[in-house]
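K.L.:
Quick one: sequence and predicted model below, then my questions.
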Amino acid sequence: MTEDELRTTLPQRLLYRDGLMLIVDKPAGIPVHRGPKAADWQNGPALEAAFDALQFGLPRPPALAHRLDRDTSGCLVLGRHRKALEQLFHLFRQGRVDKTYWAVVEGMPDGDEGLIDLPLGRRDPSRGWWMKVDAAGLPAQTRWRVRGHAEVDGARRAWLELMPLTGRTHQLRVHCAAMGWPIVGDAVYGTAPRFGGPGLHLHARAIAVPLQPSKPAVAVEAPAPGHMAERLAACGWG
């Protein structure tokens, strides 16, 4: 997708808009911002390159209030100006933003729900943001619930609802892999091939942002992405 195509399609993916905040449905396979490496600048545009299409009359484009991985789809929050960003940063840092992800994983958890409580640290400083379970790392907790399961592609698959209580890099991907049920399509922590795999089956399904203390949180859902539809449906979605 070119930068112009992204600028055209991004307003169509708007899920919520007010004077402080936008929530967009981020497509899978596009980074939210460009990295420092030359390859990152050669592999197509980053999402933020098209944020000027979301100004809606304000003097500056919105900016990222948090991050999603390149291959993760779904709810992405943007602040429309500096004061709004400061408020959103504070809410995310304080853990007051409720996030719900959908994932299709290889294998099947024991039980219907649970809590993963495994600290995470950098795997290798030379490998960028790759993470690992590390007793000396930062605390990381994820609640999970089984939404459905099935035999898919000749193997057991489960559809999970994941609720991160902390916001560590690659937390959901590392936690699921550490439990023995890596996310389908994960070429870093799972079994997917580096190229030509099914795409990461991780989707930021819903988010709830308590912008106004006297009002209910702004709650938004993103539709399931096309590349996850077949395996989700096999596991009971829809």
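P.N.:
Received the coordinates, thanks.
K.L.:
rest of the way, CA atoms for contacts and neighbours
P.N.:
Noted.
K.L.:
Helix, strand or coil: sort out the residue lying closest to Leu115 once chain neighbours are set aside for me.
P.N.:
Nearest non-adjacent residue to Leu115, counting by CA to CA, 6 or more residues apart in numbering: Arg143, 4.4 Å away. For Arg143, the assignment made with DSSP: H, G, I helix; E, B strand; the rest coil gives strand.
K.L.:
Assess the claim that Leu6 and Ala50 are in contact.
P.N.:
Yes: counting by CA atoms under 8 Å, Ala50 is a contact partner of Leu6 at 6.2 Å.
K.L.:
alright, now check it against this:
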Amino acid sequence: MNTIERPEKEDGELFEHHRFLASKGQIPLRVDKFLMNFIENATRNKIQQAAKDGHVWVNDEIVKSNYKVKADDEVKVLFEHPPHEFLLIAEDIPLNIVYEDDVLLVVNKPAGMVVHPGHGNYSGTLINALIHHTDNLPVNSNERPGLVHRIDKDTSGLLVVAKTEAAMAHLAKQFFDKTSEREYIALVWGNVEEDEGTVIGNVGRNPKNRLQMHVFPDGEEGKEAVTHFKVLERFGYVTLVSCKLETGRTHQIRVHMKFIGHTLFNDERYGGERILKGTTFTKYKQFVDNTFKLLPRQALHAKTLGFIHPLTGEHMRFDSEVPEDMTNAIEKWRHYSQKSIE
């Protein structure tokens, strides 16, 4: 559990940014290492400095960074700067808007841009750009202006943004009812043998690493998640696939493809930055390393987005080009696989 308090700012005040409850199966672990598994983009030095300053608490007592977190411990981290809710500042950041009218817009987000402010990313996000572009965006249930859905920082592609309360409610219902269309292009490790298939398995936070999601196939935890995939092209050690979302859970495609043994190429969070398929030849390792450099992120692009317009009732469908870094990596694998056949 992670909550954020909202105290009013006063001189010298500390803001509680994170609160976590250790699970009942928690093995004793240093609090700095424990927090590294929970707080995205937080360095160990930053956490250790917070502990040194007396800003890390366990069960309402200040602890040092070598404190061992145990089952059911409540861990809190405080910082002098406010949480991201206080920092929704308009910034003049260029947006690739592919469609816009009075009630919504569709934007093509580049890889590397964070969608909304959070720990370690208080500026330069899509929301900072959106609130500069459009006044009075409605807020969703998480108080994030305009957002109906989101994609990860290092995933590129299409997002729809609501400009009115009515549009947000209408679009959110389409996503909830699974009537929206979302197709992603992914390059994954291994040869996906089936031409097409469906992955069904609840997705929830990994109890051992809160920065990862985890598949709970028996449905005992997490939320329902369904991903339909289709092979587009095979390159031997990697496969290009199309993934269509029936649901939209955090990291859904990334964790579902890993679950079936096909981790996304260069997906560092889920182990895809290592050579998972192929030979032990030095030349092959060099080839893969060079391809990682061409595509220094997970190989995932939100290519197609479809929905019903909230006002006109028109079915709208948008398609985007796969970005250059990903097409370069695909072409490199295509060339490699053709040479291997010859």
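P.N.:
Okay, I see it. The model shown is predicted, which means the values in this text are computed figures rather than measured ones.
K.L.:
thinking again about what came up before, looking for the alignment partner of the residue nearest to Leu115 of the first structure in the second structure.
P.N.:
In the second structure, the residue matched to Arg143 of the first structure (TM-score structural alignment) is His228.
K.L.:
just Ile116 of the first structure next, same as before
P.N.:
With TM-score structural alignment as the criterion, the equivalent of Ile116 of the first structure in the second structure is Val199.
K.L.:
Arg60 of the first structure too?
P.N.:
By TM-score structural alignment, Arg60 of the first structure lines up with Asn136.
K.L.:
before we move on, which element is its match in?
P.N.:
Using DSSP states H and E, Asn136 of the second structure maps to neither a helix nor a strand.
K.L.:
Find the nearest non-adjacent residue to it, please.
P.N.:
Asn136 of the second structure sits nearest to Lys163 (CA to CA, 6+ apart), 7.8 Å away.
K.L.:
which ones are touching the equivalent of the one you found over in the first structure?
P.N.:
Matched across to the first structure, Lys163 of the second structure falls on Arg80, judged by TM-score structural alignment. Counting by CA atoms under 8 Å, 6 or more residues apart in numbering, Arg80 of the first structure touches Gly19, Leu20, Met21, Leu22, Gln55, Leu58, Arg60, Pro61, Pro62, Ala63.
K.L.:
Which of these sits closest to Glu230 of the first structure?
P.N.:
Closest approach to Glu230 of the first structure among the contacts of Arg80 of the first structure (CA to CA): Leu22, at 29.3 Å.
K.L.:
Within its local environment, how many residues does Gly306 of the second structure see?
P.N.:
When neighbours are counted by other CA atoms under 10 Å, Gly306 of the second structure registers 17.
K.L.:
what's near enough to touch it?
P.N.:
Ser180, Glu181, Arg182, His315, Met316, Arg317, Phe318.
K.L.:
Apply 6 Å and report the result again.
P.N.:
Ser180, Glu181, Met316, Arg317 (CA atoms under 6 Å, 6 or more residues apart in numbering).
K.L.:
And the strands in the first structure?
P.N.:
In the first structure, the segments counted as strands under DSSP state E are 14-17, 21-26, 63-64, 73-79, 98-106, 113-117, 120-122, 131-133, 141-152, 155-164, 202-209, 218-221.
K.L.:
So which residues of the stretch 51-200 of the second structure form helices?
P.N.:
Taking DSSP state H, counting those that start in this stretch to define them, one finds helices in the stretch 51-200 of the second structure at 126-133, 165-176.
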